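Asks: Coordinates for the following, if possible.
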Amino acid sequence: MTDPRIERFRKLVERFPDRSPPRFSLARALHDAGQHEEAAGLYADAYRLQPDLMMAWLHAGECLLEIGRFDEAETVTQKALALAKSQGHESPQAEAIELLDEIEDLRGN
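Replies: This next block holds a predicted model:
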């Protein structure tokens, strides 16, 4: 069964192509549905439209890790960590550090 949020958010992205929230929401629904490739691209669209959208960077890193794009995952997760620190968000900082550790482990470093 397809998540009904996906189609709803696709329509919002079409209606508001220059806004990051619909893209982030669609990315999150796709991420939840295991569609990591498409979700990663939409998270990237969201953070390009709103560069301080720290959670888009962090979730993009998660998706990129899932599809084996470790270099990109590391780059965006480092950006998420920097934003989390500058914005004073402790929990996302911890998540980013854990994700970076996981990337390193999967690379075999």
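Asks: all contacts plus neighbour counts: C-alpha atoms, from now on.
Replies: Will do.
Asks: Other residues contacting the strand or helix carrying residue 99?
Replies: Per DSSP states H and E, residue 99 falls inside helix 90-107. Contacts of helix 90-107 with the rest of the structure, by CA atoms under 8 Å, 6 or more residues apart in numbering, involve 55, 58, 61-62, 65, 70, 73-74, 77-78, 80-81, 84-85.
Asks: this one next, for a side-by-side:
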Amino acid sequence: MADDPRIARFTALKAQFPQSEMPRWSLATAYEDAKRYADAIGELKELVALKPDYCVAFIHLGSCLIAEERYEDAIEALEEGRRLAIEQGHMAPKNEAELLIEQARDELA
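Replies: The predicted model follows:
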């Protein structure tokens, strides 16, 4: 399957700017949109290693892990995203993380 133009463009930008979080974020969300969750997970893990206070990246990581049925890993990522969102005063991401945590826990039950 050929990559869509966004994936190709963001892959090139990531190679050009390897220490920048924006190409990684864009590439991860393009993978997520294409339902290429394993690829998105890899990019999001690299992104949170580069920028460990990026609460929304943790939440997207958790969402992709849920899509891959990796519920325990998802809960771990989502709990970190929730913690960061609270610390940073971001209530919408906090609420999203809580909903996704509940979803992942329901899948484990």
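Asks: Any idea what the TM-score comes out to?
Replies: The pair, once superposed, lands on a TM-score of 0.94 when counted by TM-score structural alignment, normalised by the length of structure 1; 108 aligned residues with a CA RMSD of 1.1 Å.
Asks: hang on, the earlier thing: give me the buried stretch members for the helix holding residue 99 of structure 1, please.
Replies: If you call a residue buried by 16 or more other CA atoms under 10 Å, then helix 90-107 of structure 1 has these buried ones: 92, 93, 95, 96, 97, 99, 100, 102, 103.
Asks: Mean distance between that helix and structure 2 after superposition?
Replies: Compared with structure 2 after the fit, helix 90-107 of structure 1 shows a mean deviation of 0.4 Å (mean CA distance after the TM-score superposition for structure 1).
Asks: Look at the residue nearest to residue 59 of structure 1 when sequence neighbours are not counted and say how many residues are nearby.
Replies: If the residues on either side of it in the chain are set aside, residue 59 of structure 1 comes closest to residue 43, at 7.1 Å by CA to CA, 6 or more residues apart in numbering. Using other CA atoms under 10 Å, the number of residues around residue 43 of structure 1 comes to 29.
Asks: Show me the helices in structure 1, by range?
Replies: Ranges of helices within structure 1 are 4-15, 20-32, 36-49, 54-66, 70-87, 90-107, based on DSSP state H.
Asks: The third one to helix 70-87, inter-axis angle?
Replies: Put simply, helix 36-49 of structure 1 runs at 40 degrees to helix 70-87, going by axes from the mean of the first three to the mean of the last three CA atoms, to 10 degrees.
Asks: Now do helix 36-49 of structure 1: everything it contacts.
Replies: Applying CA under 8 Å, 6+ apart, the contact partners of helix 36-49 of structure 1 are 18-21, 23-24, 26-28, 30-31, 53-54, 56-57, 59-61, 63-64, 66-67.
Asks: Swap in 7 Å and give it another go.
Replies: Helix 36-49 of structure 1 has contacts (CA atoms under 7 Å, 6 or more residues apart in numbering) with 19-20, 23-24, 27-28, 30-31, 53, 56-57, 60, 63-64, 66-67.
Asks: between the residues you listed, which is nearest residue 10 of structure 1?
Replies: Using CA to CA, residue 23 is the member of the contacts of helix 36-49 of structure 1 that lies nearest residue 10 of structure 1, at 8.1 Å.
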